[in-house]
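1. Generate a structure from the sequence data that follows.
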Amino acid sequence: MKPQSMLFTIYGEYVRHYGSEIWIGSLTKLMGEFGLSEPAVRAAISRMLRQGWLESRKVGNRSYYSVSERGKKRLEEAAARIYKVETGVWDGKWCIASYNIPEERRALRDQLRKELGWMGFGMLTTSTWISPNNLADHVKELTEAYEITEHVEIFMAEHFGWSDPKQLVQKCWNIEEINEKYKGFIEAYRPQYEEMAESLRQNREVADSYCFVEKTKLVHEYRKFLFIDPDLPQELLPEVWLGKEADQLFQDYYTMLNPGAVRFFETVYEAAPQK
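-> Below is the predicted model:
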């Protein structure tokens, strides 16, 4: 469990709902619930500061860390995909991003590929990426932020040949591998969910700290699908698709754990002084 990745989960799931700022003491205590040491947490925070995800301020001898505007945007995008609502009928159009970035800007090119993958694009050719979702505005913002607009073209287009849409999906994404990942998630979390449900039916006491740890781990694991699942419309999914079952399991278990998790967070969290 990487400290920086867990920090994203803590900020996205809790801190952003409480003003997006937290005292370092509260943060290290929360992270300590997962066996992460204070030096490891501080090192991860330093990296996130350098990368522009967090901002810091001192009040007396206390340090507070808040999510930057860039960080807020990323967390909001992630939340919209984790807690997604059912989409309508696919219009048959593909969003296409094509780029030709010079070799001397290779680092930016590699970063663009990572960002496109995170958004849900699949690689059709080395420099042409496609998505069945309208992500044109997101790509525009990204290319403007990286100052590479002169090297990128964005299209919304229909596909006339030669692969059929599902074959196109197979070319751009490893659907079988994603399905296997969902299968692993279901196999790992179904027994935990059923055990928790039974505890609640039997009116057994479940510690709030347990709910906090288990809910945070649940979100942390499910968040990984943002990096591999392109969120395809129903029309493009295979006949056997475990994403729906995994999503329902996630929602049900999350709902069960959330009240206790929030109560525990509130006992540890200290509101930052007004700026």
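2. going forward, measure contacts and count neighbours with C-alpha atoms only.
-> Fine.
3. if you skip the residues just before and after it, what's nearest to residue 260?
-> Computed as CA to CA, 6 or more residues apart in numbering, the closest residue to residue 260 that is not its neighbour in sequence is residue 208, at 4.4 Å.
4. residues in contact with the helix or strand residue 72 falls within?
-> Here residue 72, judged by DSSP states H and E, is contained in helix 69-82. Here helix 69-82 makes contact (CA atoms under 8 Å, 6 or more residues apart in numbering) with 8, 12, 16, 52-54, 222-223, 226.
5. Which positions in it come out as buried?
-> 71-72, 75, 78, 82 (16 or more other CA atoms under 10 Å).
6. ok, then the element right after that helix?
-> In N-to-C order, the element after helix 69-82 by DSSP H and E is strand 93-99.
7. One more, so I can put them side by side:
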Amino acid sequence: MQARSALFDLYGDYLRPRGGRAPVAALVKLLAPLGIAAPAVRTAVSRMVRQGWLHPLRLGSGPGYLLTPKAARRLDEASARIYRTGRSGWDGRFDLVLLGAPLPRREAQRLAFLGYGMLDDRAWVAPRAAEEVDAVLTGTGVTYERFSAGHAAGSPGAAHVVGRAWNLEEIGKAYEEFVAAQRPAVTAITARSSDEEAYAARFQLVHAWRSFLFRDPQLPASLLPPRWPGVGAASFFDRHAARLRPAADRFVERCLASASRNGRVGFSDT
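-> I've put the predicted structure just below:
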């Protein structure tokens, strides 16, 4: 797990609900159980400041970092999707985006995050419209048109569109691999496990699940194959993320309190 990616997960899952700020010492403590060393944390923090995701500030316990408004919005969007694992209905129409030129890689990833699949390098489609698309595309300078599209009589149908835009076999296999990879770690956490162990297992679980934000467009059930592996994977994630949350929260609170307490002592002694 890379330090920068872990920091996004840490702020989004634990620090955003606590005001979106933390002292540097707490960030180091909270990423240590994941095998991320202090120098890597500090390097990643500096990079995130340069990119406009974090803002340095002086806390009572010493130097710390606060989420910028841009980062807070992005993390709120991600959190809403991470913990909303049910499939919504569908009105039978796609949101179709036709581009005047191929998108740069960063914006293409952003469209994928919003649930759009690529029919070709100048055509993207989603089962429902996302409000953020216009803002993403306007910033690129690429001309585009958007349509709400259904199917004409005799056309191949929705399954054909879905098959072109997304590799459901690959996504389904990824869900099966997610459960197989995460099951040993999360089921090993019992009432006898430490809060730190629960926190580390839950952090890895959420980190692995977050990758599906870019892979799974959250298609409605009517567009999915029978016995879709994503349903079982979502149930597995919901169950264990909720079960491990209390212990993980206790560990986070202890790390924040310890960093604050030690920081105040160190500050007053200088």
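8. TM-score for this pair?
-> Laid over one another, the chains give 0.89 as their TM-score (TM-score structural alignment, normalised by the length of the second structure), with 259 aligned residues with a CA RMSD of 2.2 Å.
9. how about the buried residues of helix 69-82 of the first structure in CSV, adding distance to residue 164 of the first structure?
-> Below are these laid out as CSV (distance: CA to CA, whole Å):
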residue, distance to residue 164 of the first structure
71, 38
72, 38
75, 35
78, 30
82, 29
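10. Let me know the closest of these to residue 179 of the first structure.
-> Nearest to residue 179 of the first structure among the buried residues of helix 69-82 of the first structure: residue 82, at 16.8 Å, using CA to CA.
11. What lines up with that closest one in the second structure?
-> Using TM-score structural alignment, the equivalent of residue 82 of the first structure in the second structure is residue 82.
12. Which residue, other than its chain neighbours, is closest to the residue positioned nearest the centre of the second structure?
-> Most central in the second structure under CA atoms, centre = their mean is residue 210, positioned 4.0 Å from the mean C-alpha point. Closest residue in space to residue 210 of the second structure, ignoring its immediate chain neighbours: residue 82 at 6.5 Å, by CA to CA, 6+ apart.
13. ok so, going back, of all the contacts of helix 69-82 of the first structure, which two lie farthest apart?
-> Taking CA to CA, no two of those sit farther apart than 52 and 222, at 24.3 Å.
14. Mind listing what's buried along stretch 145-160 of the first structure?
-> 148-149, 152, 154, 156.
15. Could you dump the residues you listed into TSV and include secondary structure and distance to residue 243 of the first structure?
-> Formatted as TSV, these follow (DSSP: H, G, I helix; E, B strand; the rest coil; distance: CA to CA, whole Å):
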residue	secondary structure	distance to residue 243 of the first structure
148	coil	35
149	helix	35
152	strand	32
154	strand	29
156	strand	26
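16. Out of those residues, which is nearest to residue 126 of the first structure?
-> Taking those together and measuring to residue 126 of the first structure by CA to CA, the closest member is residue 152, at 13.4 Å.
17. aligned partner of the closest one in the second structure?
-> Match for residue 152 of the first structure (TM-score structural alignment): residue 144.
18. Likewise for residue 162 of the first structure?
-> Per TM-score structural alignment, residue 162 of the first structure is aligned with residue 155.
19. For my notes, confirm that match occurs in a strand.
-> No: assigned with DSSP: H, G, I helix; E, B strand; the rest coil, residue 155 of the second structure falls outside any strand and is coil.
20. Distance check, it against residue 161 of the second structure.
-> 10 Å (CA to CA, to the nearest Å).
21. okay, the two: which has more neighbours?
-> residue 161 (18 against 9; other CA atoms under 10 Å).
22. so what's that one up against?
-> residue 119.
23. distance from the host helix or strand of it to the first structure after superposition?
-> Assessed by DSSP H and E, residue 161 of the second structure sits inside helix 158-165. Here helix 158-165 of the second structure, set against the first structure after superposition, deviates by a mean of 1.0 Å using mean CA distance after the TM-score superposition for the first structure.
24. and the next helix or strand after that helix, what other elements does it pack with?
-> Per DSSP H and E, the first helix or strand lying C-terminal to helix 158-165 of the second structure is helix 168-187. If you count contacts as 3 or more CA pairs under 8 Å, 6 or more residues apart in numbering; DSSP states H and E, helix 168-187 of the second structure packs onto helix 195-210, helix 229-269.
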